[in-house]
Each structure stands twice: as C-alpha cells, then as structure tokens.
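> Need coordinates for the below:
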Amino acid sequence: MTRVDVLGVHVSVTNLDETVETFARWIDGGERQLVCVSDMNSLLHASADDQLTKVFNTSGLTVPDGMPLVWAGRKAGFERMGRVAGPDLLERVMAEAADRGWTQYFYGGAEGVAEELRDTFRERHPALKVVGVHCPPYRPLTEAEDAAVVAELNSAKPDIIWVGLGAPKQERWMAEHRDRLDAAILIGVGAAFDFHTGRLDRAPLWMQRAGLEWSYRLYKEPKRLWRRYVLGIPRFLVGVLRNPPKPVS
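As a prediction, this is how the structure comes out:
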C-alpha cells in the first residue's frame, strides 16, 4: 500500500473503508500482520526512536488516527486519505466481524475493562464472537507469564487481537510478539477501550472533523495530557514545516 513520509514515519494512504477491506483480505488469506494506529503523539514517539520507527514503517498498516496526519497526507497529494480513528475502527470492525464471523480477543486495559468491552460489543452485535479477554498487570511479565499469555492467545484462535496498552507500549509489545502469535491481525488501539466502555468521553463530531479533538481531551484531562499537546503540537508543526510530507518511494 502507498505510504507518505511524515517526520520519517511512513503513514499508510488509506481510509476507514479501505482499512476494513484490507483486514478482510488478510483474514481470508491467512496472513499475519501488525497494525499501528498512529495519531500525532504516537508518531512523535516513533520519529524519535529508531526501533519504533522500524515498527511503524514495516507494519502491515500504519493508519492515520488524527486529522494532522490526514492533512499531511493530502498535502503530499493523496486526497483519498481519511481519518482512521481507533474507536471508529474498533466499532466498524465489530459490526463487520458479526456479519463475517471474524473472532476477536481483547488484550489490555485496566482491571475489568476488557470484560466490559466484550459485554458492550456483544450487546450491540449479538452475533459477535469474542474468544477471550486478558488484562495484564502494569509491571513487566516474567518469561513464564509471557509464555502463558502467548499460549492462551493462540489457543483461543482469534482472527484479530486488539491491544489496549497505550502508545508506545502497545507497539513495542506487538512487535515483540508478532512472530509468536497466530492471529491474522495484531492492532494497538490505545484509549479506544476506555471510550467504548464510557470511561472517557469523545469530543463532539464537529471537533473531531476540525482536528480539535486534542483540545477537548486536554480540557478533560489537563494534568495528564498538557505536556503531550502543549509541547507536542509545536514540535509536530515545526517538523512538518522543515520536512514537508512526501510520498514514500
């Protein structure tokens, strides 16, 4: 798939519809892919870390979660590029999965969140097949614990493993485990678990479309997020002015 270079990170030129159809091809074809859902914050993390840059740039998809990345892609000439927000993608794939029989596993979140997410989506989509949930501790796992998690995930046989560990922890975890897990798709969706279980509120739709969702989140969680946005936005803007987005050759 075509990609655009944004601060050294190769973002996929895609939109929500194309991403879902790509998932369908991967599942039908028995592929094993990793998906990074990249907003401005995770892109800045990746651009400052060679190992993370490699994860994002060699993924099956690095989708643009955030209007700044969409605008960057369009600036490079890709008008069809559209936002693929983690919460929107999660909801859309659950609906498709209920129709197509894809199986899901939710990994991550605070205690009880994955179970609540499973119940929420089963209520919305009664035919949905969720084959497992797991909430790991915040501390690093021992080798034995990690091996047990891998065995549990593989025995459940999910088509898609949704990872909610937050960026960049989830991207590192997926990269470390991709070769050991049989699921067709590993995808990190950050706070999407909390949005769909009501622990976080999403900005009004007009703010999402205008690229102002960050301001709503900052208003809701100023102590946790001020550094991300007050420092991150100028850093991103200066970066793209100095190094304009361009197609990846």
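> all contacts plus neighbour counts: C-alpha atoms, from now on.
OK.
> who touches residue 248 in this structure?
Going by CA atoms under 8 Å, 6 or more residues apart in numbering, residue 248 touches 2, 3, 4, 5, 10.
> here's the other one to compare against:
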Amino acid sequence: MRNANVFNAINYAITDYESASDTIIQQAEQRNSYGVFALPVHGLVEAVQNPAMREATRKAQMIVPDGQPIRWAMNFFHRVGLKDRVYGPTLTLHVLKKANAKELGIFLYGGNTEETLDKFANFIRNTYPNVTICGQYREEKADGNTLSADTINNSGAHIVLVGRGCPRQEIWVANQLDKVNAVMMAVGAAFSFHAGTVKQAPAWMQAAGLEWLFRLLMEPQRLWKRYLLTNGYFIYLFLKEIITPNRREKTVNQ
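Purely as a prediction, here's the structure:
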C-alpha cells in the first residue's frame, strides 16, 4: 500500500474505504497481527508531541487519513488525489459489513461506559447478524492495561475494535503487535457513535472539515482546550511545511 508522509511525522495510507477494508479483512482471515489507526488532526499532533504515540505510529501497518485536513495536506503536498477521507467510524462499518459476509469474529475493547459498550455490541448483533462477538472488555480505570493477549487469542476473534481514546488505544495496539493474532483497529469514537450515545456531525460539516466544531459545541468543557491547541498547532505545521519544503518526504511505496 502506498503512503504519503505528512509533516515528516506520519506515513498515511493513500487509500479509500473499499481498499482499506479489503486489506483489513484479508489480514483478519489470515489471523495476522496487524495494527490499524484512524488519525485526524488530534492524532497527528499527538504523534508530533508525544514520543510514545510517535513510536506507536511507526509500528502500525496502516494509518488512514481520518480527518479532512489530513486529506487536504496529503493532496496539497503530495498530489495524491484523495477524493475523501477515511473516517474511522465509517471504516468500521465497511469492515463489519465485510466481516458479516465472511462470518468473522469480533472482540470489543473499550467504550466510555459499560452502557456504550453494551449498546455498541447490540448494534453489531442487530445489524450484522453473521458477525460473532467473541468477547467484550472495558477497563475499570482509563489508563488500565489489564486485557491480556491470551484472552483475545483464546476468544477466536479475527478483529479487535479498540475504543479507548487517543493516544491510549494506539499505544495499546502497538504494544500488542506480534502478541495478538488478529487485526487491531483503533477507532475511538466509533463505539459511542454507533452505540447512539454521542451524536455525529451532519454530513455537510464533516465534508467541510468542521466536525471538530460540532463536537466542540456538544462537549465544550471537555474539548475546547484540545481543539484550540491541536488545530492551532496543525495550522502552524502546515505553514511551516510550505515555508520549508525541503523537509518534505516524498510519497513512500510499500
């Protein structure tokens, strides 16, 4: 899969929903230990500023451009011609649809609350009846790491959906590579969105790159600092890349 490096920080896959989900299902059927991240602006800034997150992104086999600003940066600096982002919650639905056709097993790890985890599991059972939920697990403490690789491997799961928030979920996935014999997808808000416990932004706001504004309006006290700092830093990185183009890495073929 071809990649494009954004801000000399992350190699993003030049892909779309169909190609990305096909690759995930192929890896899952072979029970390969395979890490997938869906990183928007927040995830990229975390990778720039947080050494543990940066190391995690270097280990992941596929990082998809979750946010419109990431897609814009890839198209602007690398001319890759991406027509859409690859949004984690939507990618999750593509994967579940194909897993349903293949009758694969899914393990759910995360969720903001037990209610969210249960509702997400019920959504999968009702919408994708041929998917087997091999197990579900949620940490008592947000920073806990009590789920063992053996528990997942013994469950028979082909895919692990991880919704623990960035950067915890990405760091966990990276640490489990070569231990968990399944595809591990760090998909964060997909749990809450598909459980119906958090509203998604309208389609027009998503297309315009304004999903952050919708989420900020929904949860201003929790998210104002994140978006103020991360969006501002992303703009700084974008402008810096324009001013110093010699820093830019060429598109990578893999």
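> circling back to that earlier point, out of the contacts of residue 248 of structure 1, which two sit at the greatest distance?
2 and 5 (10.3 Å; CA to CA).
> joint contacts of those two?
Any residue near both residue 2 of structure 1 and residue 5 by CA under 8 Å, 6+ apart counts here, and that gives 247, 248.
> Show me which of the two is the more surrounded one.
residue 5 (20 against 13; other CA atoms under 10 Å).
> Three-state assignment for that one, please.
strand (DSSP: H, G, I helix; E, B strand; the rest coil).
> is it true that it touches residue 240?
No. Counting by CA atoms under 8 Å, residue 5 of structure 1 does not reach residue 240; the two are 10.1 Å apart.
> how much space between residue 145 of structure 1 and residue 152 of structure 1?
For residue 145 of structure 1, the distance to residue 152 of structure 1 (CA to CA, to the nearest Å) stands at 10 Å.
> who's more crowded, these two?
residue 152 (15 against 12).
> sec struct for the more buried one, please.
Criterion first, three-state DSSP; result for residue 152 of structure 1: helix.
> With residue 136 of structure 2 instead?
strand.
> Aligned counterpart of it in structure 1, please.
The alignment partner of residue 136 of structure 2 in structure 1, by TM-score structural alignment, is residue 133.
> Then residue 202 of structure 2?
Under the alignment (TM-score structural alignment), residue 202 of structure 2 maps onto residue 204 of structure 1.
> how close does the nearest residue to its match once chain neighbours are set aside sit to residue 81 of structure 1?
Spatially, and ignoring its direct neighbours in sequence, residue 204 of structure 1 is nearest to residue 213 (7.9 Å; CA to CA, 6 or more residues apart in numbering). With distances taken as CA to CA, residue 213 of structure 1 is found 18 Å from residue 81 of structure 1.
> Residue 211 of structure 1 too?
15 Å.
> More neighbours: the two, which one.
Neighbours per residue (other CA under 10 Å) separate residue 211 of structure 1 from residue 81, with residue 81 holding more: 21 against 16.
> Helix, strand or coil: sort out that one for me.
coil.
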